[in-house]
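here is my input; please provide its structure:
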Amino acid sequence: MDLAMDAGALEAFLAVEFPQVAADFAVDAVGADGVTVRLRVADRHLRPGGTVSGPNIFALADLAIYCAILARIGPKALTVTTSAAIDFMRKPAAGVDLVAEARLLKLGRVLAVGDVLIRSAGAEAVVARASLTYSIPPER
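A predicted model of the protein is given here:
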């Protein structure tokens, strides 16, 4: 299976289309099975108690699936989330990045479905699990 975008192309796309958050994330790997995306955890991502906030964990999951889809279909900015569910399973480790492993379960012409496992960098235990569905804009 051919990939339409590699890690560098995805990061460049994010820098143009989502400059407000692109620097928070790094695309660590892109492959036929999916992508690995990192949240570069900083103080602004923390909630009281010093742990990464739920909205930031969700943003990582959402961005990871978005990148997995674009890696396969190319830079279609209007590919959008239509459904999402996330389970927060444990507190992330303090002071380390979060790493999301996203894989596509189905990539159709109109819909894509994927899942994401998020871990603290260097840890085996899953912090969160998410399932997302995206709508892919029609070809024109």
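
please count neighbours and contacts with C-alpha atoms only from this point.
Noted.

which helix runs longest in the chain?
Across the chain, the longest stretch assigned as helix under DSSP state H is helix 54-73.

now do the buried residues in the following helix or strand past that one.
Downstream of helix 54-73, the first helix or strand assigned by DSSP states H and E is strand 80-88. Neighbour-count burial for strand 80-88 flags 80-81, 84, 86 (criterion: 16 or more other CA atoms under 10 Å).

same deal with stretch 126-139?
126-136.

just put those residues in JSON lines and tack on secondary structure.
JSON lines is the format used below for the buried residues of stretch 126-139 (DSSP: H, G, I helix; E, B strand; the rest coil):
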{"residue": "126", "secondary structure": "strand"}
{"residue": "127", "secondary structure": "strand"}
{"residue": "128", "secondary structure": "strand"}
{"residue": "129", "secondary structure": "strand"}
{"residue": "130", "secondary structure": "strand"}
{"residue": "131", "secondary structure": "strand"}
{"residue": "132", "secondary structure": "strand"}
{"residue": "133", "secondary structure": "strand"}
{"residue": "134", "secondary structure": "strand"}
{"residue": "135", "secondary structure": "strand"}
{"residue": "136", "secondary structure": "coil"}
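
another one to check against the first:
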Amino acid sequence: MDIAALEAFLGEAFPQVSADFGIERLDAGGLCVRLKVAERHLRPGGTISGPSMFALADVAVYLAILSRLGPVALAVTTNCSIDFMRKPASGVDLLCECRLLKLGRLLAVGDVLIHSEGLDQPVARASLTYAIPPS
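Next up, the predicted model:
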């Protein structure tokens, strides 16, 4: 699936959150997904919440899998490990660089780095495993 097809699928399958995300890049090495940060993504103190960063990582790996397999709506997260390394910059979007480490018949494993836009050091790193439904 290309960027337009992925964004259309996300809008159809997950209309409740699809407007929060945009795909910045998709190539053979992976993809980059943007979290369009809004007030609902903030926690007390004004920083971006952990659940918002988790959602970004989760959506990025999901889209990376779909980009290779097509619209497999029932692929689901089976494991996630996330390290929050530093406070995100306030008032800027987050960018998630994702690459698939394994894409098998039943499991996929992805690795992500999340950055505040314009900054080099990552704010979070995550590893996710997805179960792929049998075809």
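
which one of the buried residues of stretch 126-139 of structure 1 sits closest to residue 115 of structure 1?
Nearest to residue 115 of structure 1 among the buried residues of stretch 126-139 of structure 1: residue 131, at 4.4 Å, using CA to CA.

could you find the counterpart of the closest one in structure 2?
Aligned counterpart of residue 131 of structure 1 in structure 2: residue 127 (TM-score structural alignment).

give the contact list for the most centrally placed residue in structure 1.
The residue lying closest to the centre of structure 1 (CA atoms, centre = their mean) is residue 64, at 1.4 Å. Residues in contact with residue 64 of structure 1 (CA atoms under 8 Å, 6 or more residues apart in numbering) are 35-37, 100-102, 116.

and residue 112 of structure 2, what does it touch?
57, 60-61, 96-99, 125-127.

under the alignment, what does it map to in structure 1?
Checking TM-score structural alignment: residue 112 of structure 2 goes with residue 116.

that match belongs to a strand, doesn't it?
Yes. Applying three-state DSSP, one finds residue 116 of structure 1 inside a strand.

find the nearest non-adjacent residue to it, please.
residue 102 (4.3 Å; CA to CA, 6 or more residues apart in numbering).

if we can go back for a sec, any idea what the residue nearest to the centre of structure 1 aligns with in structure 2?
In structure 2, residue 64 of structure 1 lines up with residue 60, judged by TM-score structural alignment.

thinking again about what came up before, residue 34 of structure 1 versus the residue nearest to the centre of structure 1, what's the distance?
Here residue 64 of structure 1 is placed at a distance of 9 Å from residue 34 of structure 1 (CA to CA, to the nearest Å).

between those two, which contacts overlap?
Common neighbours of residue 64 of structure 1 and residue 34 (CA under 8 Å, 6+ apart) are 101-102.
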